[in-house]
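K.L.:
what follows is a predicted structure for the sequence shown.
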Amino acid sequence: MSASTPPTIDPGVNSGSIQAGTGATPPVATVASYPTTPGRFPREAMVCARRQIIKMFRLPELMAFNLLQPLLFILLFAYVFAGAIGGGAEGRDDYREFMMAGFFAQCILFATVSSSATNIAQDMHKGMMDRFRSLPMTRGAVLTGRTIADFVQNVMMLLMMIVMALIVGWRIHEGFLKALAGFGVILFLAYSFSWVGAAIGTMVRTPEAAAGVVVILFPLTMLSNALVPPSTLPRVLQHVVNWNPYSATVQSARELFGNEAPASDSWPMQNATLASLGWSVLIILVFRTIAVRRYRGVSR
């Protein structure tokens, strides 16, 4: 090449990049700019949700076990413990109606937190989250898609439990629309706790550790009005029960179903639906923030 010959420009790279060997700066890789549009986040979240839902249906045995467990609990309490807890054969039917709202919420919460935490921990452990982080997508879309998939699973589980509850004698007494609102309150609380599972899944090191997170739900569900009236507990525990977000949801569902709801002079129990919705929104705001920040920062 003579001194007057201009350096060759490679059309496949940036216009300011000169071919190697000419003494100029080598080409620099540039990252394309992806505009942020209002509809981008929902689309990405739904794509991630679709991935999880397809994965769920490709493992029918796992889904079957998740659906079978709450059905067994309903049968166990309806026919084995209902007479003893309800005060004899006369109180068995009354206790079935009393317990059912608590069982709906309890079984869904346990399945949601465990599933969300375990699946996210598996993706983190296998490097799937690192691949997602390398893609030009909204950071919260992956976790949001996971929680949407959990919501779909919760709806399926709740439908199965409703059928079983009707078989064992549970009934609604306030009409279809109010009952639908009661189920909505339960599902909204379950969705909020899917963010608790998401936050835990980004914190633990292994999927095995994530599988044990349901232990933290036992105090929440046992210190509540789900299985026994709060008036049977010590006075100090009654305050804990009344301000438990799980108790507010169960109380709201009972009122909307027309089932027996224990009387209480505390504000959350007198305004159970409002308290339940408020608790659910607060849980989503707190744990979604934690989960997304952990997702951004892990493995950097």
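P.N.:
Okay, I see it.
K.L.:
only C-alpha atoms for contact and neighbour calcs from this point on.
P.N.:
OK.
K.L.:
what about the spatially most central residue of the chain, which SS state?
P.N.:
Closest residue to the average C-alpha location of the chain: Ser194 at 1.7 Å, with CA atoms, centre = their mean. Under DSSP: H, G, I helix; E, B strand; the rest coil, Ser194 falls in the helix class.
K.L.:
hmm, it is touching Thr147, no?
P.N.:
Yes. Ser194 lies in contact with Thr147 (CA atoms under 8 Å); the separation is 5.8 Å.
K.L.:
joint contacts of those two?
P.N.:
Shared contacts of Ser194 and Thr147 (CA atoms under 8 Å, 6 or more residues apart in numbering): Ser116.
K.L.:
show me what the helix or strand Ala253 falls within is packed against.
P.N.:
Under the criterion of DSSP states H and E, Ala253 resides in helix 245-257. Counting contacts by 3 or more CA pairs under 8 Å, 6 or more residues apart in numbering; DSSP states H and E, helix 245-257 packs against helix 92-126, helix 176-203, helix 267-270, helix 272-297.
K.L.:
contacts for the shortest one, please.
P.N.:
Residues external to helix 267-270 that are found in contact with it (CA under 8 Å, 6+ apart): 242-243, 247-248, 251, 263-264, 274-275.
K.L.:
among those residues, which ones are buried?
P.N.:
Neighbour counting by 16 or more other CA atoms under 10 Å classes 242-243, 247-248, 251, 275 among the contacts of helix 267-270 as buried.
K.L.:
second one coming, line it up with the first:
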Amino acid sequence: MVLRGLTHYVRQPSNIAWQLGFPLVSVLLFGYVFGSAMSVPGGGDYREFLMPGMFGMTMAMGFMNTAYVVVYDSSRGVTDRFRSMPMSPSAVVTGRGVGDLIGASLDLVVLGLTALAIGWRSSGGVLDTLTAFGLLLLLRFALIWIGVLLGLLVPNEEAAGSLFAVAFPFAMISSAFVAPSLMPDWLGTIAMWNPVSATVTASRELFGNPAAVGDTWIEQHALLMSVVWPVVLTAIFLPLAVRRYQRLSR
């Protein structure tokens, strides 16, 4: 199942370009068009503040692509064919998850090279830098199972396309682009407790970039929550996704 997913990446490279198109355009917009008007609480270069947020946003919005691919297979009878084969029901779900995680790693490589090209640097050590990228992939790993579950729940590709309305605010109402302290109190509180914010803030600290950390508990313990949130999400949605797939065969 993993090999099947990777083969689709090789034979349909336009999908990778589509997935990376929005983050790359966002880098240009926020880094160069709006960047001069943006400020970082506590000081610091906005582009250094921005890039970990772009990494986090790309990982957060990836579950939408996962959901679409699952719906695509289901609507064309591929899922029914898998159900008729002598294979574990969990293999379809976990195979999709592992394949998407490998694809997410490639996304991070391209974004990382883009960040280096515009002058972003990690001033943390090698271990801290690798840990930061590991936390970003951990977030993506947890959100993949939400995408798989949604893909098994929505009825068709048109409905899957509308999931952008869910993914966009989930990624944007966070500390990815603006520090929560600059938002209205009620919106800032939502942004602080967004799992994306924990991962983005922790990665900024590990990269040695401006983090604009407030004095709230959730912000002070971003590194801890960047692990807790993905573990909790995976523990909830991975079993639900497998159970949903098993019910399709009844």
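P.N.:
Thanks, I have the structure now. Source: prediction; values computed, not measured.
K.L.:
could you get me the TM-score between them?
P.N.:
For this chain pair, the superposition-based TM-score is 0.93 by TM-score structural alignment, normalised by the length of structure 2; 249 aligned residues with a CA RMSD of 1.9 Å.
K.L.:
before we move on, the earlier item: which part of structure 2 matches the helix holding Ala253 of structure 1?
P.N.:
Per the alignment by TM-score structural alignment, helix 245-257 of structure 1 matches residues 195-207 in structure 2.
K.L.:
got the contact list for the matching stretch?
P.N.:
49, 52-53, 55-57, 60, 121-125, 128-129, 131-133, 135-136, 139, 171, 174-176, 191-192, 210-211, 213, 218-219, 222-223, 225-226, 229-230.
K.L.:
selecting buried members of the residues you listed in PyMOL, what would you type?
P.N.:
The PyMOL selection below is limited to those of the contacts of stretch 195-207 of structure 2 classed as buried (16+ other CA under 10 Å):
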select buried, resi 49+52+53+55+56+57+60+121+122+124+128+129+131+132+133+135+136+139+171+174+175+176+191+192+210+211+213+218+219+222+223+225+226+229+230
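K.L.:
tell me the counterpart of Leu137 of structure 2 in structure 1.
P.N.:
Per TM-score structural alignment, Leu137 of structure 2 is aligned with Leu187.
K.L.:
pretty sure its match contacts Phe151?
P.N.:
Yes. Leu187 of structure 1 is within contact range of Phe151, at 7.5 Å (criterion: CA under 8 Å).
K.L.:
re the thing from before, out of the buried ones among the contacts of helix 267-270 of structure 1, what pair is the most spread apart?
P.N.:
The two members of these with the most space between them (CA to CA) are Trp243 and Gln251, at 11.5 Å.
K.L.:
about what we covered before: could the helices and strands packed on helix 245-257 of structure 1 go into CSV alongside distance to Met164 of structure 1?
P.N.:
Formatted as CSV, these follow (distance: least, CA to CA, whole Å):
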stretch, distance to Met164 of structure 1
helix 92-126, 10
helix 176-203, 15
helix 267-270, 28
helix 272-297, 25
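K.L.:
quick one: which of the ones you listed is nearest Val236 of structure 1?
P.N.:
helix 267-270 (16.0 Å).
K.L.:
in structure 2, what stretch matches that closest one?
P.N.:
Using TM-score structural alignment, helix 267-270 of structure 1 pairs with 217-220 in structure 2.
K.L.:
equivalent analysis for stretch 98-108 of structure 1, please.
P.N.:
With TM-score structural alignment as the criterion, stretch 98-108 of structure 1 aligns to 49-59.
K.L.:
just how off-centre is that stretch within its chain?
P.N.:
9 Å (CA atoms, centre = their mean, to the nearest Å).
K.L.:
check what contacts that stretch and list those residues.
P.N.:
Residues outside stretch 49-59 of structure 2 that contact it (CA under 8 Å, 6+ apart) are 20, 23, 26-27, 30-31, 40, 104, 108, 111, 115, 120, 136-137, 139-140, 171-172, 175-177, 196, 199-200, 203-204, 209-211.
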